[in-house]
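Novice: show me how the following folds:
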Amino acid sequence: MADLGRLNQLPVLYSTPQGIYLGGGDHGEILLPNRYVPRGTQIDDVLEVFIYRDSEDRLIATTEKPLVMVGESAPLKVVSVNRNVGAFLDWGLPKDLLLPFRQQAEPVYPGDTVIAHAMVDEKTDRIIATTKLNKHLNKPKPVGFKAGQPVALVILAETPLGYNAIVEGTHQGLLYHSNVGARLEIGQKLKGFISAVLPGGKLDLTLDAKGYKRVAPLTEQILTAMQENGGSLSFDDDSSPEVIRQNFDCSKKAFKQALGALFRQRRIRFTNPGIAYVDIRENTGQEWRPGE
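Specialist: Model prediction:
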């Protein structure tokens, strides 16, 4: 059976001038318009498609992926407001996503970006959005998350302790101020990590991997950036956390640890300001090895 608002694996039944029809189980046959049909598609092929309702309320398939699926939360831009029904959000598909007035935590206006959760309205069987997030993100203990796991984050709100963030579009976690270093914006998308799964299922988050897992990839990133910039960079220990986050997607603490590792390996020197690449082989005539 096709699952409304999510990705589905559906078989190709037959072709028409308008497109191909897919087997939707209890939902019957579902049209995949020609513009979405992959080249070389044959009868009985199985395609991955997203199922939603078109402007005439018919089920329709697309091979495009929306910015949010049912059961997920994401930042979406308000396209327009209809005083009779609510706001419409851009979720990456031809038909905008309805945010009914009754589902708005506070009024929204065209041009706003809101954190919205996609769900199926039980009364109409249509996909709608809500900005009343608590009951959707405060779920039972999350399954499958573990310490050190990389995750996609969306900043939800600032609190006295740090920032509440949406984890993988489905759960909520906390980024402590001590693990951030730079001010974050509501709706900002970041790469992060699970630092701890606490009793009761609460998630503690960090923007950097721990220990060597954090430093080793970052040192290679810094070296690559230096090579692409002619052997030097204008960034060093005195660079601001905001500049470091923007250019290297890491905290200032992690950046300083990576610079320290490169300096101890004699692969960089500090030029005050900035850093420059050091090729030990040119100085010694021997192949360089870490720790030598």
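Novice: CA atoms for contacts and neighbours, from now on please.
Specialist: Fine.
Novice: tell me which element residue 224 is part of?
Specialist: In the assignment (DSSP states H and E), residue 224 maps to helix 211-228.
Novice: what residues does that helix touch?
Specialist: For helix 211-228, the external contacting residues (CA atoms under 8 Å, 6 or more residues apart in numbering) are 208, 232-233, 248, 254-255, 257-259, 261-262, 276-277.
Novice: show me where the chain has helices.
Specialist: With DSSP state H as the criterion, the chain has helices at 134-137, 211-228, 241-248, 252-264, 280-284.
Novice: tell me the buried residues in the last one?
Specialist: The reference is to helix 280-284. For helix 280-284, the neighbour count (16 or more other CA atoms under 10 Å) marks residue 280 as buried.
Novice: equivalent analysis for the third one, please.
Specialist: With burial defined by 16+ other CA under 10 Å, the residues of helix 241-248 counted as buried are 241, 242, 244, 245.
Novice: need those residues in CSV (columns: distance to residue 118).
Specialist: Converted to CSV, the buried residues of helix 241-248 look like this (distance: CA to CA, whole Å):
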residue, distance to residue 118
241, 34
242, 32
244, 34
245, 30
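Novice: any idea which of those residues is closest to residue 152?
Specialist: residue 245 (15.8 Å; CA to CA).
Novice: I have a second one here; can you model it like the first so I can compare?
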Amino acid sequence: MIALGKTQQLKIHREMPQGFYLIEEGGDEEVLLPQRFISDDMEIGDLIDVFVYCDSNDRDMASTEIPLLEVDEFAYLKVTNVNEIGAFCNWGTSKELLIPFRNQSRPLKEGYYYIVHMFLDEVSDRLVGSTKLKNFLEHESDGTLEMGQEVDLLVYGSIDIGYKVIINNTFAGLVYKNESHINLQIGQRTKGYLKPIREDGKIDVSLTPIGHKSIEGNEQVVMDKLVAAGGMLPFSDKSDPEKIRKYFGFSKKLFKKVIGGLYKKKLIKIEKESIHKI
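Specialist: Have a look, this model is predicted:
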């Protein structure tokens, strides 16, 4: 079955004045690829990657445009117009994405960016957007997540203690500000690493690898800075946490683990107010 809101590989089945009609291999359901998306190297029988969505007349249509998000995904989109039925966002296709007023967590303004979830509305059978994100996120681990796992993050909010992130387009998580070596912005995408899942199922995320891998990676950071500084740095496990974060880009807790590992490997010696390369 041809899936609405998804990029998929379809076969060029037949040609008509308005464009190519595409089908799934082994299927008979057709969708039109309009002339404006057809390139000279396309031929009957070719398999091509297309995105399928509804045109302005609510007809299913294929496109070679690359959308900013697909069905059941999240993205940071700009509102280009607001009228009596809702707000419209640019999502990388010829037709803008509608966010009806009922799907807005607060009134959206033209020219501003918002985190948007796109889904297939069961009543209208149309792709629509929503900024009411809570109901589209899993707020507890479902048992498929593991400590140390690398994940994709999208920042969708900020509170006093941390940055609210969407994990792998599915889960809600938190990056603590006192453990982050950078200031994250809403709409920013980055990689993260899962911390141990909390007893209540909530998910915390680190921006640096967890455990042994983290120490190894950051050991090189410290050694590189030691070499660049001539073999001595005025930092120790007694140093100010903010100074450590500003200079090395990670927390004091991690810094202490790193220099402890380097000390055990006999690569540095630790003095009261400094570390030295051996």
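Novice: show me which residues of the helix holding residue 224 of the first structure are buried.
Specialist: 214, 215, 218, 219, 222, 223, 225, 226.
Novice: where along the stretch 51-200 of the second structure do the strands fall?
Specialist: 60-63, 74-83, 86-90, 97-100, 113-121, 126-130, 150-158, 162-167, 171-176, 189-194 (DSSP state E, counting those that start in this stretch).
Novice: can you list the ones you listed in CSV and add mean neighbour count and distance to residue 22 of the second structure?
Specialist: Formatted as CSV, those follow (neighbours: other CA atoms under 10 Å; distance: least, CA to CA, whole Å):
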stretch, mean neighbour count, distance to residue 22 of the second structure
strand 60-63, 22, 8
strand 74-83, 20, 28
strand 86-90, 21, 26
strand 97-100, 22, 24
strand 113-121, 20, 22
strand 126-130, 21, 20
strand 150-158, 20, 33
strand 162-167, 23, 34
strand 171-176, 22, 35
strand 189-194, 19, 34
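Novice: in a markdown table, list these along with distance to residue 39 of the second structure.
Specialist: Formatted as a markdown table, these follow (distance: least, CA to CA, whole Å):
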| stretch | distance to residue 39 of the second structure |
| --- | --- |
| strand 60-63 | 12 |
| strand 74-83 | 28 |
| strand 86-90 | 24 |
| strand 97-100 | 26 |
| strand 113-121 | 29 |
| strand 126-130 | 27 |
| strand 150-158 | 34 |
| strand 162-167 | 37 |
| strand 171-176 | 39 |
| strand 189-194 | 32 |
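Novice: so for residue 40 of the second structure, which of those sits nearest?
Specialist: Closest to residue 40 of the second structure of the strands of the stretch 51-200 of the second structure, according to CA to CA: strand 60-63, at 15.4 Å.
Novice: show me what that closest one is packed up against.
Specialist: strand 30-34, strand 47-54 (3 or more CA pairs under 8 Å, 6 or more residues apart in numbering; DSSP states H and E).
Novice: average gap between that strand and the first structure?
Specialist: Here strand 60-63 of the second structure, set against the first structure after superposition, deviates by a mean of 1.3 Å using mean CA distance after the TM-score superposition for the first structure.
Novice: ok, residue 192 of the first structure to residue 168 of the first structure distance?
Specialist: 10 Å (CA to CA, to the nearest Å).
Novice: who touches both of these two?
Specialist: With CA under 8 Å, 6+ apart, residue 192 of the first structure and residue 168 have common neighbours 151, 152, 153.
Novice: circling back to that earlier point, which of the buried residues of helix 211-228 of the first structure lies closest to residue 118 of the first structure?
Specialist: Nearest to residue 118 of the first structure among the buried residues of helix 211-228 of the first structure is residue 214, at 33.6 Å by CA to CA.
Novice: how close does residue 157 of the first structure sit to residue 123 of the first structure?
Specialist: Distance from residue 157 of the first structure to residue 123 of the first structure, by CA to CA: 31 Å.
Novice: on that earlier part again, so which of the helices of the first structure is nearest residue 196 of the first structure?
Specialist: Among the helices of the first structure, helix 211-228 sits nearest to residue 196 of the first structure (CA to CA), with 14.8 Å.
Novice: let me know the closest of the buried residues of helix 211-228 of the first structure to residue 281 of the first structure.
Specialist: Scanning the buried residues of helix 211-228 of the first structure for proximity to residue 281 of the first structure, where the rule is CA to CA, the winner is residue 223, at 15.8 Å.
Novice: wait, what's in contact with residue 187 of the second structure?
Specialist: Contacts of residue 187 of the second structure were listed using CA under 8 Å, 6+ apart, and they are 75, 76, 114, 115, 154, 155, 156.
Novice: do that again at 7 Å, thanks
Specialist: Shown in contact with residue 187 of the second structure (CA atoms under 7 Å, 6 or more residues apart in numbering): 76, 115, 154, 155, 156.
Novice: now do residue 150 of the first structure
Specialist: Residues near residue 150 of the first structure by CA under 7 Å, 6+ apart: 192, 193, 194.
Novice: go again with 6 Å.
Specialist: 192, 193 (CA atoms under 6 Å, 6 or more residues apart in numbering).
Novice: trace it over to the second structure, please.
Specialist: For residue 150 of the first structure, the aligned position in the second structure is residue 150, judged by TM-score structural alignment.
Novice: I'd like the contacts of helix 211-228 of the first structure as JSON lines, with distance to residue 2 of the first structure appended.
Specialist: Converted to JSON lines, those look like this (distance: CA to CA, whole Å):
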{"residue": "208", "distance to residue 2 of the first structure": "38"}
{"residue": "232", "distance to residue 2 of the first structure": "54"}
{"residue": "233", "distance to residue 2 of the first structure": "52"}
{"residue": "248", "distance to residue 2 of the first structure": "41"}
{"residue": "254", "distance to residue 2 of the first structure": "45"}
{"residue": "255", "distance to residue 2 of the first structure": "47"}
{"residue": "257", "distance to residue 2 of the first structure": "50"}
{"residue": "258", "distance to residue 2 of the first structure": "48"}
{"residue": "259", "distance to residue 2 of the first structure": "52"}
{"residue": "261", "distance to residue 2 of the first structure": "52"}
{"residue": "262", "distance to residue 2 of the first structure": "53"}
{"residue": "276", "distance to residue 2 of the first structure": "57"}
{"residue": "277", "distance to residue 2 of the first structure": "56"}
